[in-house]
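Trainee: dropping a prediction and its sequence here:
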Amino acid sequence: MSRIPNFPQSLLDEHKNWHHARHNVNINNPPPGYGLEFLQFHRDFIGRAQAWYRQNGLDPNLIEAWVSVPEAIRRTPCYNQAAEARVLFRPESFASADELGRFIESSNLHACIHQEGARLFGEPELNDFDYAPRHTEFYNIHNMIDRWYRNWEGLGRFRPDGGYWYGSFEGDGDEILLYNSLFGDWWLGKLSEQSAVGNDPSNEMRVEWTAIGDSRKFGPMNDGRLFRIWDADGDGKLEVLFRHPTQGDWMEGKIKNGRIGWQPIRLKPFGQPDDSAHGSILHSV
């Protein structure tokens, strides 16, 4: 299915009005603030549209994120593979979410995916801001872009003693994942509000830390191996992914019930128009 039946006109109008109000923006050089607005508007919009979609009993599998852009789109002249590589593998090169959003627009990634997706799947409306949201591929695209955004949000940097990452790993909202390279153990920090002591009526935030496991058998994570914090299975939670430095296998660390569990994963290719995933997805071995 592509066209979503009985899609609310109010949601179509909201998306149309957002883009029409910014039709004078030079997408090749968007102004400061535009990138963050682009990312946040679409995150909020697809969240509400998908809530309506599910409430009406429609198949949620049809609107899941593409884990990667279909190869048929990536091979087109308009698609900037170097820009894609920066977004996927060097998100730390973006100083802010605004810079990330502006880059996704100015590099033509967003526009090219819509343009070539419309051609590939035979849906001209997918390349029309006025009507694209009533097609399932719109959510494949924008859920994927939101994953790029979440990947940036979940970044941290390795330090001599380990590394840390912000994002949603097990619960809802912001959490901190901490890796201690000295002992090879992992900790999850959850933010909580605590009433201040004394006459100050304000509350303060504190972090409650829990040991969730270790990865000692895999060696130090900060040894230069391929490593990423990524929502690999599309459940809205970030996982730890790394390539084993000697065996070459990809491993996934997923936090569940207060523990981090490790399992090998592999890439299973998709990408043809008749495949529901239209991309590549990570599966457990």
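Mentor: That came through fine.

Trainee: going by C-alpha atoms from here, please, whenever you check contacts or count neighbours.
Mentor: OK.

Trainee: does Arg102 sit in a helix, a strand or a coil?
Mentor: Secondary structure assignment for Arg102 (DSSP: H, G, I helix; E, B strand; the rest coil): helix.

Trainee: the residue nearest to it when sequence neighbours are not counted: how many residues sit nearby?
Mentor: Leaving aside its sequence neighbours, Arg102 sits nearest to Gly35 (Cα to Cα, 6 or more residues apart in numbering; 4.1 Å). Gly35: 22 surrounding residues under other Cα atoms under 10 Å.

Trainee: residue contacts, Gly35?
Mentor: Neighbouring residues of Gly35 by Cα atoms under 8 Å, 6 or more residues apart in numbering: 97-103, 105.

Trainee: now those as CSV including neighbour count?
Mentor: CSV is the format used below for the contacts of Gly35 (neighbours: other Cα atoms under 10 Å):
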residue, neighbour count
Ala97, 20
Asp98, 20
Glu99, 18
Leu100, 23
Gly101, 25
Arg102, 24
Phe103, 23
Glu105, 20
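
Trainee: and those, which is closest to Ile176?
Mentor: Closest approach to Ile176 among those (Cα to Cα): Ala97, at 18.2 Å.

Trainee: pretty sure the closest one sits against Arg150.
Mentor: No: at 9.7 Å, Ala97 and Arg150 do not qualify as touching, with contact defined as Cα atoms under 8 Å.

Trainee: hang on, the earlier thing: ok, which pair from the contacts of Gly35 is furthest apart?
Mentor: For these, the farthest-apart pair by Cα to Cα is Ala97 and Glu105; their separation is 12.6 Å.

Trainee: putting a second one here so we can go through both:
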Amino acid sequence: MAKRPKAGKVGESDKEKKGKRSAATKLRREVGSGKTIKKPPSDREADLDRAPKWQPRYPGSGRLEGKVAIVTGGDSGIGRAVCALFAREGADIAIVYLDNKRDAQATVAIVEDEGRRAIAIRADVGKAKAGEKIVAETIAAFGRLDILVNNAGEQHPAADIRDISAAQLERTFATNIFGMFYLVQAALPHLGKGAAIVNCTSVTMYQGSAGLLDYSATKGAITAFTRSLSENLVDRGIRVNGVAPGPIWTPLNPRGGAPADKVASFGEGTPMKRPGEPNEVAPCFLFLACDDSSYMSGQVLHPNGGTIVNG
């Protein structure tokens, strides 16, 4: 399949494009090689002991041709894999990130390598005005909005409920669920018939998690929000669905403060006895964002390593 020419940014000089490609190549070598990276754990994808696999597995087929998507948490992990796959299928992407500019720039380069346009928007989705900013910058850059992927999230393990401070509780809910409300409110005037919203919930919503009480509670709220919003928007021709990943190898693991032994054995409790990779989750988001799922709304897909869940 012939590769589309790179779209680039309007008004960019050849020199600027060449400089960006050079920087992008360096970034991709660091974050996309799959090699072992021996650095202390942090919230940067490049600093994980093993680079997550974000690369799309198959050639694109134009399922999102001409579409524009917002992907929150798009700088790394599942979000990066979603951006890469959406771009391969023809979408331009607004990549929303909190503070990892370097990872966000790498994801922009990945999208542009697929011949699509991308912008990186720094925003704290848990802030009430962030949704308006994100949508305004997306419309200014691309002129439309077709898909909203609410993927951004955070977690802070705590073995004892008394260790969860009011500040942590408020922060986790603000990022994980309040931000979805803010973004949908801002996006709705720009979403027409055939648009799609895909929310990221979690296997912890169905199984519970003794050490992630506040996080799993937000994921339960996200599932309820997804089903209720589906009912609210179905008459407008806007579909709303969710994805509930199991343990996936992303920067969320060390960033969340989990003990080293827990990180080392992460995912081994699934029937497949391993964590999933971001590029094993991204196809669920693609399916729910494109017309392949045109008769589905209010549903949740479960890429979780074979774990059986109810609901």
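Mentor: Nice, I can see it. Small disclaimer: the values here were computed from a predicted structure and weren't measured.

Trainee: quick TM-score on the pair, please.
Mentor: TM-score of the superposed chains, computed with TM-score structural alignment, normalised by the length of the first structure, equals 0.28; 141 aligned residues with a Cα RMSD of 6.3 Å.

Trainee: before we move on, the earlier item: now, which of the contacts of Gly35 of the first structure sits nearest Lys16 of the first structure?
Mentor: Relative to Lys16 of the first structure, the closest of the contacts of Gly35 of the first structure is Glu105; by Cα to Cα it sits at 17.1 Å.

Trainee: quick revisit: give the helix, strand or coil label for the residue nearest to Arg102 of the first structure.
Mentor: helix.

Trainee: in a strand, Phe285 of the second structure, correct?
Mentor: No: under three-state DSSP, Phe285 of the second structure sits outside any strand and is assigned helix.

Trainee: that one and Arg80 touch, don't they?
Mentor: No: contact criterion Cα under 8 Å: Phe285 of the second structure and Arg80 do not qualify, at 11.9 Å.

Trainee: and these two? which has more neighbours close in?
Mentor: For Phe285 of the second structure versus Arg80, neighbours defined as other Cα under 10 Å are more numerous around Arg80 (31 against 24).

Trainee: that one should be in a helix, yeah?
Mentor: Yes: looking at Arg80 of the second structure with three-state DSSP, it is inside a helix.

Trainee: just checking, it touches Thr107?
Mentor: Yes: using Cα under 8 Å, Arg80 of the second structure is in contact with Thr107, at 6.1 Å.

Trainee: picking up where we left off before, make CSV from the contacts of Gly35 of the first structure and add distance to Ile113 of the first structure to it.
Mentor: Formatted as CSV, the contacts of Gly35 of the first structure follow (distance: Cα to Cα, whole Å):
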residue, distance to Ile113 of the first structure
Ala97, 20
Asp98, 20
Glu99, 19
Leu100, 17
Gly101, 15
Arg102, 16
Phe103, 14
Glu105, 11
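
Trainee: tell me how many other residues crowd Phe227 of the first structure.
Mentor: 17.

Trainee: what's the helix or strand for the nearest residue to it once chain neighbours are set aside?
Mentor: Excluding its sequence neighbours, the residue lying closest to Phe227 of the first structure (Cα to Cα, 6+ apart) is Phe242, at 4.3 Å. Phe242 of the first structure is located in strand 239-243, with elements delineated by DSSP states H and E.

Trainee: tell me the helix or strand right after that strand.
Mentor: Note on strand 239-243 of the first structure: by DSSP H and E, the next helix or strand toward the C-terminus is strand 250-256.

Trainee: quick one: list the elements packing against that next one.
Mentor: strand 239-243, strand 259-269 (3 or more Cα pairs under 8 Å, 6 or more residues apart in numbering; DSSP states H and E).

Trainee: now it: buried residues?
Mentor: For strand 250-256 of the first structure, a neighbour-count test (16 or more other Cα atoms under 10 Å) marks 250-255 as buried.

Trainee: from those, which is closest to Tyr166 of the first structure?
Mentor: Nearest to Tyr166 of the first structure among the buried residues of strand 250-256 of the first structure, counting by Cα to Cα, is Ile255 at 14.0 Å.

Trainee: surely that closest one and Glu239 touch.
Mentor: Yes: the criterion here is Cα under 8 Å, and Ile255 of the first structure meets it with Glu239 at 7.3 Å.

Trainee: what's near enough to touch the closest residue to Ile265 of the first structure other than its chain neighbours?
Mentor: Once flanking residues are discounted, Ile265 of the first structure sits nearest to Ser284: 4.4 Å by Cα to Cα, 6+ apart. Residues near Ser284 of the first structure by Cα under 8 Å, 6+ apart: 263-266.

Trainee: and for Ile197 of the second structure?
Mentor: 147-150, 238-241, 289.

Trainee: ok so, going back, pick the one among the contacts of Ser284 of the first structure closest to Leu178 of the first structure.
Mentor: Of all the contacts of Ser284 of the first structure, Gln263 has the smallest distance to Leu178 of the first structure: 19.4 Å, by Cα to Cα.

Trainee: distance of that closest one from Lys254 of the first structure?
Mentor: Separation of Gln263 of the first structure from Lys254 of the first structure (Cα to Cα, to the nearest Å): 8 Å.

Trainee: ditto for Gln9 of the first structure
Mentor: 39 Å.

Trainee: likewise for His20 of the first structure?
Mentor: Separation of His20 of the first structure from Lys254 of the first structure (Cα to Cα) stands at 41 Å.

Trainee: same check, this time on His42 of the first structure
Mentor: From His42 of the first structure to Lys254 of the first structure the distance is 27 Å (Cα to Cα).

Trainee: now the buried members of the contacts of Ser284 of the first structure.
Mentor: Neighbour counting by 16+ other Cα under 10 Å classes 264-265 among the contacts of Ser284 of the first structure as buried.

Trainee: the contacts of Ser284 of the first structure into TSV, with extra columns for distance to Ile141 of the first structure?
Mentor: Shown next, in TSV, are the contacts of Ser284 of the first structure (distance: Cα to Cα, whole Å):
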residue	distance to Ile141 of the first structure
Gln263	28
Pro264	27
Ile265	23
Arg266	22
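
Trainee: how many residues are close by Ile147 of the second structure?
Mentor: For Ile147 of the second structure, the neighbour count with other Cα under 10 Å is 27.

Trainee: correction: Ser195 of the first structure
Mentor: Look at Ser195 of the first structure: counted by other Cα under 10 Å, it has 11 neighbours.
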